[in-house]
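Colleague: turn this into a model:
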Amino acid sequence: MKSRGAALVLVLWLVAMLTALIGGFALSARVEALQGKLLRDGVAGEEIARAGIEYALVRLVDEQPKTRWLPDGRAYAWHFADAELRIRIVDETGKVDLNQADVGLLSALMQVLGSEPAQAEAVAAAIVDWRDEDSLTQPVGGAEDPDYAAAGLPYGAKDAPFETVAEVEQVLGMTPELFARMQPFLTLHAGRVMPDPNLAPEPVLRALGLDPAEYEARRQAADIDPAMQQFIGAGSGTYSIESRARLADGRTTVLRRVVRAGSGPIPASAYVTLRQDSGFDPR
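Modeller: The predicted model follows:
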């Protein structure tokens, strides 16, 4: 009887162990399946969003004014592969160039975006000091190597042009919150001291001291009368494009690129990507 009882306990133990092993395997398989689906959906969503960017470049050079898209920041809708896309195009010449803009324009943009005048002026001067070659601060303030050392930072002013927009986060006085507000309106690709007001978004127009309503009226007029598009312009060929694709399952993939239209490094490519970021958007 004792041997039978021991055998029963052993069988029950083996059954429990096998149940646990099978349960663990099933859970692992389920997790891997979900990971695979997430990866597949992510790749599919990004490719759909990328199609939106490429379609936008086609519409930008449409020979028909009535169907041509304009790079002034308005949202365009497009349906592709069971996804609904909203695409915005902003010409880079409508933004503030970090390597060209003066203290006054940079300060004005920050104030439009909610900064106090004193903070805006100080950070704007520090931005110019970061990129200029000398070690002298701006007449209105600024920041050179001793100021960075006094702030406990292990680096000083670069004294060379910005290489990325994100580099401005290293400038003395810049905060993550201020950078987040400014980033959509900054560029390195305009090559202009002053943005093109015909293609500038509202905050940039206000920083320029212009009436956004006047320029919005021009853009609306261009929708009604395509002949008015000549007053907006066809664009410089370098654009920020946001492609927001809402997938069939309700999730949204967002792809943002700064691109230069024209032949790229890959044969038959229609553009060169200058900057990119992407991901799922919970909204």
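Colleague: from here on, contacts and neighbour counts on C-alpha atoms
Modeller: Noted.
Colleague: what does stretch 209-222 contact?
Modeller: With contact meaning C-alpha atoms under 8 Å, 6 or more residues apart in numbering, stretch 209-222 is reached by 197-198, 202, 205-206, 228-229, 231-232.
Colleague: 7 Å instead, please
Modeller: Residues from elsewhere that reach stretch 209-222 (C-alpha atoms under 7 Å, 6 or more residues apart in numbering): 198, 202, 205-206, 228-229.
Colleague: for stretch 235-243, same thing?
Modeller: Applying C-alpha under 7 Å, 6+ apart, the set of residues contacting stretch 235-243 is 49, 52-53, 71, 85-93, 254-261.
Colleague: neighbour-wise, which of the contacts of stretch 209-222 leads?
Modeller: Ranked by neighbour count (other C-alpha atoms under 10 Å), the contacts of stretch 209-222 have residue 205 at the top, with 23 neighbours.
Colleague: hang on, that residue packs against residue 197?
Modeller: Yes - Residue 205 lies in contact with residue 197 (C-alpha atoms under 7 Å); the separation is 6.3 Å.
Colleague: circling back to that earlier point, could you dump the contacts of stretch 209-222 into a markdown table with distance to residue 157 and secondary structure added?
Modeller: Listed next are the contacts of stretch 209-222 as a markdown table, based on distance: C-alpha to C-alpha, whole Å; DSSP: H, G, I helix; E, B strand; the rest coil:
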| residue | distance to residue 157 | secondary structure |
| --- | --- | --- |
| 198 | 34 | coil |
| 202 | 31 | helix |
| 205 | 29 | helix |
| 206 | 29 | helix |
| 228 | 45 | helix |
| 229 | 43 | helix |
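Colleague: and this one, so I can compare the two:
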Amino acid sequence: MRRDNGFATLAVLVVSGLLAGIVSMLVLLSRPALVLTRLGADDLVMENLLESGVTASAYLLFIVDIDAASVDGRIIRLPSGSVTLHVSAETGRVDLNASPPELLEGVFKAAGGQSLSPKSFAARVVDWRDEDDEKTTGGAERADYLASDANGLPANVAFQSVSELRFIRGLSEADYLRLEAFVTVYNRTGLLYPAALSRRVLMAVPEMSNVDASALAAVEAGGAESDDGELRGLFQRYEKFITQELPKVYRLNVIARSESGRTSAAHAIIADAEDEAKGYAVYEWAPAGRVAR
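Modeller: You can find the predicted model right below:
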């Protein structure tokens, strides 16, 4: 069922963009003493453009049902400027809370992790997120962190952000930086959607072969039909790790450029949400320089 009414917000934002543009022009024609006011109007224009970019992305992804690859790179032009949309699905990342240990091991290897063994990395992530103080083989619980004078202790609850990986016992900063592009806390099922995966993450799936990876990647490229018997067999073979369910959570990087030439960016995580008045939920919002995790 289409949910168009919530996206009246997009029209409102366009009108706001027009008003912000008018304000900017009026200020530009004013005395130099009003320069601070002009700067404030420019801030309004940039904020409006960024919010318009997020709303436009949500409309294209959740209402028009356009896939992320087709939305990625689009430029939306508005009276006060333009926004460039960069979009990827969170099901293209391994989830620190929901993905099974085998995927955690695989992504550590795929990222080139060195400070721990893949099994120890997976075990320590599991020990961090589980509710007990029983140490998994190769893992680490509170007593181990206390003994090593660690900066953080396992909360025995789900990871709230990817940045908490920095506190995993024995994980180097270099490995954290290697991993952060491949993991998330917003992949609800913990399973991977082949069309959203990079080749590196696809090869992190246990026992994934190059032949199988190419066959699955062909679905994304439009080179094979998803109801093909061979592909059905592949999905069954890897059913513990991959899914055919369409993504519902996306990572956005919105770059705004005003008519005056000013540029700004924001990162966001958005999700389909029928119970929200505007039709989508924003899980993360961060200005340029602070990447959403």
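Colleague: thinking again about what came up before, which of the contacts of stretch 235-243 of structure 1 fall in strands?
Modeller: When DSSP state E is applied, these are split such that 85-91, 254-261 fall in strands.
Colleague: can I get the buried part of those as one PyMOL selection?
Modeller: Burial among these is assessed by 16 or more other C-alpha atoms under 10 Å; the matching PyMOL selection reads:
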select buried, resi 85+86+87+88+89+90+91+254+255+256+257+258+259+260+261
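Colleague: in stretch 223-234 of structure 1, what's buried?
Modeller: 223, 228-229, 232, 234.
Colleague: repeat for stretch 180-187 of structure 1
Modeller: Going by 16+ other C-alpha under 10 Å, stretch 180-187 of structure 1 has these buried residues: 182, 185-187.
Colleague: take the residues you listed and keep only those in helices.
Modeller: In this view, the buried residues of stretch 180-187 of structure 1 that belong to helices under DSSP state H are residue 182.
Colleague: which member of the buried residues of stretch 180-187 of structure 1 is positioned nearest residue 7 of structure 1?
Modeller: residue 182 (73.9 Å; C-alpha to C-alpha).
Colleague: the closest one corresponds to which position in structure 2?
Modeller: Here residue 182 of structure 1 is matched to residue 179 in structure 2, going by TM-score structural alignment.
Colleague: could you do residue 88 of structure 1 as well?
Modeller: Match for residue 88 of structure 1 (TM-score structural alignment): residue 86.
Colleague: which SSE is the counterpart of residue 256 of structure 2 in structure 1 in?
Modeller: In structure 1, residue 256 of structure 2 lines up with residue 245, judged by TM-score structural alignment. Residue 245 of structure 1 is located in strand 238-246, with elements delineated by DSSP states H and E.
Colleague: off-centre distance for that strand?
Modeller: Between the centre of strand 238-246 of structure 1 and the centre of its chain there are 9 Å (C-alpha atoms, centre = their mean, to the nearest Å).
Colleague: how far away is residue 46 of structure 1 from residue 243 of structure 1?
Modeller: 9 Å (C-alpha to C-alpha, to the nearest Å).
Colleague: between those two, which contacts overlap?
Modeller: Residues touching both residue 46 of structure 1 and residue 243 (C-alpha under 7 Å, 6+ apart): residue 255.
Colleague: more neighbours: which of these two?
Modeller: residue 243 (31 against 22).
Colleague: tell me who's in contact with the residue lying closest to that one once chain neighbours are set aside.
Modeller: Nearest non-adjacent residue to residue 243 of structure 1, counting by C-alpha to C-alpha, 6 or more residues apart in numbering: residue 87, 4.6 Å away. Contacts for residue 87 of structure 1 (C-alpha under 7 Å, 6+ apart) come out as 52, 75-77, 242-244.
Colleague: export the residues you listed as JSON lines, with columns for distance to residue 22 of structure 1.
Modeller: As requested, the contacts of residue 87 of structure 1 are exported to JSON lines (distance: C-alpha to C-alpha, whole Å):
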{"residue": "52", "distance to residue 22 of structure 1": "45"}
{"residue": "75", "distance to residue 22 of structure 1": "52"}
{"residue": "76", "distance to residue 22 of structure 1": "51"}
{"residue": "77", "distance to residue 22 of structure 1": "49"}
{"residue": "242", "distance to residue 22 of structure 1": "46"}
{"residue": "243", "distance to residue 22 of structure 1": "44"}
{"residue": "244", "distance to residue 22 of structure 1": "42"}
